[in-house]
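[1] Could you work out the structure for the sequence below:
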Amino acid sequence: MSMTQEIFPPGEFLLEELETRGWSQIELSEIMGRSTNVISGIITGKRQITPDTAIQLGDALGTGAEVWMNLESQYQLSKVKKPDNLVVRKAYLYEKFPVREMIKRGWVEASDNIDVFEQQFIKFFNIPDLKTPPSFNVAAKKSNETNDLSIQQLAWLNRCKAIATSQLTKGYKESELRNALPKLNALLSAPEEARHVSKILSDCGVKYVIVEPLPGSKIDGACFWLENSQPVIAMSLRLDKIDNFWFVLRHEIEHVLHGHGKKIGYIIDNDDSFSPNNVIDEENIANLAAADFCVPNAELSNFVARVSPFFSEQKIILFSERIGVHPGVVVGQLQRKLDRYDFLRKHLVKIRNFVISGAMTDGWGFL
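    A predicted model of the protein is given here:
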């Protein structure tokens, strides 16, 4: 039976069955061993057909119990109103966006008004309507099997953009950012020095934000540009390790210096290893600059040639002290170069608490 047709109460069908057989309500009640109030209640629609009653009706009338349960179910469903497809509209939002996580983070507010609720997602993702897929121009470093942005990554990027837009900084100058590289390099000696990154970048006109990643987003950092041609470096600190922080930061700085991601955004897979043979040229440039920033390539190559294959902890610490960087930064580059990610992992110290103490942050209890 089509849901668009009028649904009649089961009592009307029961009345037709009695008339066909020439039975009275009293006779049916005697056959079933039920009171006449039960039969009259079903016929008038004041009493619902229970499973037990459906079995008795089916036996008495030879129809089977399923007929009467189906008639009762269809009738009860027809009485339930569906105001403006509320359930359908909410289900669509939950299917398309990470709704619960966005509410939890305060990026959108829960609302009983579905129109208000939908408009929040339209505004957040800067789309004309919910049928339009969100997009974002970005040079991003992430880890998954596709170059397409997931909705979790798009949500993260849009939150980064919202925070960056509200941040006040001077106008961007490429020359000042290049001149700031030695200042940043001097911070590699200790994890607590990372708290100074925000001010150094801000003084160059680069907006710098830290946003906790959404579960499953697997995005490390991003470079994108606001409409006033001001660059933004966003980081997730997904991997809370000193080597990853500095590598990703310098990677994104190189994108800024070259103006990558201004017009056509792209996403590069990153499995936390340095694989120059399977990435595009712009990503290659950023990876090389990041690796050389962490440990100068000439120094690292010379060290490997002198020490290999006997990379003792003491030799690495002495080498780190000589070039003025934390041992964890050297270990991270050696892991990439040697493809040994179990190597001296204890030196890959956590850095997140130092980073967020000096940066505009959303997540981990901040903002």
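
[2] Please count neighbours and contacts with C-alpha atoms only from this point.
    Noted.

[3] Which residue is the nearest non-sequential neighbour of I285?
    E254 (7.5 Å; C-alpha to C-alpha, 6 or more residues apart in numbering).

[4] Next, the contact list for the one you found, please.
    Applying C-alpha atoms under 8 Å, 6 or more residues apart in numbering, we find E254 in contact with 285-286, 289-290.

[5] ok, now P231?
    Taking C-alpha under 8 Å, 6+ apart as the criterion, P231 is in contact with 172, 205-207, 223-225, 256.

[6] how far away is R100 from P215?
    11 Å (C-alpha to C-alpha, to the nearest Å).

[7] picking that back up, in helices only, show me the contacts of E254.
    Judged by DSSP state H, the contacts of E254 include 285-286, 289-290 as members of helices.

[8] May I ask which of those residues has the most neighbours?
    A286 (23 neighbours; other C-alpha atoms under 10 Å).

[9] Strands of the stretch 251-367 of the chain, residue ranges please.
    Along the stretch 251-367 of the chain, the stretches classed as strands by DSSP state E, counting those that start in this stretch are 266-269, 360-362.

[10] Could you give me the buried positions within the longest one?
    Within strand 266-269, the residues that qualify as buried are 266-269, counting by 16 or more other C-alpha atoms under 10 Å.

[11] Could you list the residues in contact with it?
    137-149, 279, 283.

[12] swap in stretch 192-199?
    The contact list for stretch 192-199, computed with C-alpha under 8 Å, 6+ apart, reads 184, 187-188, 208, 351, 354-359.

[13] residues near E321, how many?
    13.

[14] Distance of it relative to L181?
    Plainly put, E321 is 20 Å away from L181 if you go by C-alpha to C-alpha.

[15] ok so, going back, of the strands of the stretch 251-367 of the chain, which is nearest V88?
    V88 lies closest, by C-alpha to C-alpha, to one member of the strands of the stretch 251-367 of the chain: strand 360-362, at 31.6 Å.

[16] since we're on the closest residue to L93 other than its chain neighbours, how many residues are nearby?
    What sits nearest to L93 in space, not counting adjacent residues and going by C-alpha to C-alpha, 6+ apart, is V99, at 7.0 Å. Residues lying near V99 (other C-alpha under 10 Å) number 17.

[17] And this one, please, so the two structures can be compared:
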Amino acid sequence: MITNDRQYKITKSQIETFEESLAALSMTPIANENIDPRLLELHRNAIEVQLHELLNQTKEYEDLKAGNIVVSEVHTLADLPLALIKSRIANGLTQSQLADTLGLKMQQIQRYESEKYETASLKTLIKIAESLGIKINADIQIKTIEAPDNLDIKNYPFKQMFQRKWFNNFSGSFNDAIIDSKNLLESLFERAGLSSFQYSLTKKSIRSNSSLNTFALNAWYAQVVIKAKEQFMISTFDKEVITERWINTLAHLSCETDGPVKAVDFLKNSGIRFVIEPQLEGTFLDGAALLLDNKEPIIAMTLRHDRLDNFWFVLFHEIAHIHLHLSDSLTVIFDDLDVKIDGIEHEADEFSLNALIPNSVWKKSLVRFNPSKEAIINQAKTLKIHPALIAGRIRRESGRYYQFSDLIGQGEVRKHFSLDF
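    Sure, this is the predicted structure:
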């Protein structure tokens, strides 16, 4: 769903791209008779489906803004999140204007809407509904449950944490660790500056699936913060450093044999801490962007997919979060990039794709429609990037992940970093 004018403009641009792609495909059989017409038809159908979905989204947004759709009453709480978003648009309010009405920051409303209000309290939901003139008419059943123990060993992949030596020089056996588990877990969070893990949950954004183990995620987060604090930084971060030239310089490092290592040094020289911490069981993470002490940015990556195309895409995705989304009201963003989601995550995906291969170039690139190993390598040389970045984007957009496996840099990332996976 489109929730603001920025997303609307992005979607319109995507529609234009798909329409150009269809036009180019219609000319392809004439230009190259060797292409199997069945493949062209499949490609054309896939684009048409995506185009149809985008057109429906833009029409809904246009109708809401024009007042053709009115939301005045909600009969089930499950319908409330979308009703709030649609009503805000139908009332002619931007996210910033609604935030001003409620005494909140615009980023807070943006995050609420991107997450379909999952982290908003009932009090906040009711307040927003009242400000938008929505009547809630729903039956509510309340059930009391016991709060889980944040220090209960059963909630964590404790053995995995012990094997990684997360417990600050603890020298006892695993059985000894089990006996002293509460103290060890508490110490882990305290060293991260997260005593008893009582930090504000409203400052987190999680892109993951429903089977996520939040206890494991919290522990992983604590370990990342501990490792980040241990790093000595010679530069102080300034958001203004992330310019087009800075982005291009970083992307061009992908050509280097030791590109991932040089990328880490490049980030640290810009005041961005970088941590590699493999995922814990139950976390399904690719990476995270967070603020240390609400001001110093950290990029954390798990390298769960040992491929160059994935490394560079995740890296720029987290850079996007630092550049566009992290703030006093949103200090931690966790990412499972296999999960599709709108809002700030879609923006970060688009930022990453455009940073690695500019959209202006990609729209006109013939390699999109008739990809071959030779064409990918030549395009990469022209753009001064690694072929894995182009091969990875083709696989991502086409859904054909079996293609160009020899170009994506399989096994070419972890070897640069001395970690156990």
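
[18] Next, the TM-score between them, please.
    Once superposed, chain against chain, the TM-score is 0.63 (TM-score structural alignment, normalised by the length of structure 1); 260 aligned residues with a C-alpha RMSD of 3.1 Å.

[19] re earlier: can you tell me how far the alignment partner in structure 2 of the residue nearest to L93 of structure 1 sits from L280 of structure 2?
    Using TM-score structural alignment, the partner of V99 of structure 1 in structure 2 is F158. Separation of F158 of structure 2 from L280 of structure 2 (C-alpha to C-alpha) stands at 10 Å.

[20] in terms of contact, does Q403 of structure 2 touch R396 like I think?
    No - with contacts counted by C-alpha atoms under 8 Å, Q403 of structure 2 stays clear of R396, the gap being 10.2 Å.

[21] if you count what's nearby, which of the two comes out ahead?
    When Q403 of structure 2 and R396 are compared for neighbours, Q403 comes out ahead with 17 against 11, by other C-alpha under 10 Å.

[22] How about that one: what's its closest non-neighbour residue?
    R395 is the one closest to Q403 of structure 2 (C-alpha to C-alpha, 6+ apart), at 6.6 Å.

[23] centre of the chain versus stretch 213-224 of structure 1, how much separation?
    Chain-centre distance of stretch 213-224 of structure 1: 8 Å, with C-alpha atoms, centre = their mean, to the nearest Å.

[24] Tell me the buried residues in that stretch?
    Quick answer for stretch 213-224 of structure 1 (16+ other C-alpha under 10 Å): 213-214, 217-224.

[25] Restricted to helices, list the residues you listed.
    Using DSSP H, no member of the buried residues of stretch 213-224 of structure 1 sits in helices.

[26] Would you format those as CSV with distance to D112 of structure 1 included?
    Output for the buried residues of stretch 213-224 of structure 1, formatted as CSV (distance: C-alpha to C-alpha, whole Å):
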residue, distance to D112 of structure 1
P213, 27
L214, 24
S217, 28
K218, 32
I219, 32
D220, 35
G221, 35
A222, 35
C223, 36
F224, 35
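
[27] And the residues you listed, which is closest to K161 of structure 1?
    For K161 of structure 1, the nearest member of the buried residues of stretch 213-224 of structure 1 is F224. The distance, counting by C-alpha to C-alpha, is 8.5 Å.

[28] which position in structure 2 aligns with that closest one?
    Counting by TM-score structural alignment, the partner of F224 of structure 1 is L290.

[29] With adjacent residues omitted, what lies nearest to its match?
    Per C-alpha to C-alpha, 6+ apart, closest to L290 of structure 2 is V332, 4.3 Å.

[30] Figure out the helix or strand that the counterpart of F266 of structure 2 in structure 1 lives in.
    Counting by TM-score structural alignment, F266 of structure 2 corresponds to I200 in structure 1. Assessed by DSSP states H and E, I200 of structure 1 sits inside helix 197-203.

[31] Next, the mean deviation of that helix compared to structure 2.
    On superposition with structure 2, the mean distance recorded for helix 197-203 of structure 1 (mean C-alpha distance after the TM-score superposition for structure 1) is 1.5 Å.

[32] chain center to that helix: distance?
    Its chain's average C-alpha position is 28 Å from that of helix 197-203 of structure 1, according to C-alpha atoms, centre = their mean.

[33] need the next SSE after that helix, C-terminal direction.
    Taking DSSP H and E, what comes next after helix 197-203 of structure 1 is strand 207-211.

[34] For that next one, name the packing helices and strands.
    helix 151-166, helix 197-203, strand 231-235, strand 360-362 (3 or more C-alpha pairs under 8 Å, 6 or more residues apart in numbering; DSSP states H and E).

[35] With distance to Q153 of structure 1 as extra columns, can I get the ones in helices among the contacts of E254 of structure 1 in TSV?
    Compiled in TSV, these are given as follows (distance: C-alpha to C-alpha, whole Å):
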residue	distance to Q153 of structure 1
I285	23
A286	21
A289	25
A290	23
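
[36] tell me which of these is nearest to I242 of structure 1?
    Distance ranking of those against I242 of structure 1, using C-alpha to C-alpha, places A290 first at 13.2 Å.

[37] Nothing else from me, thank you.
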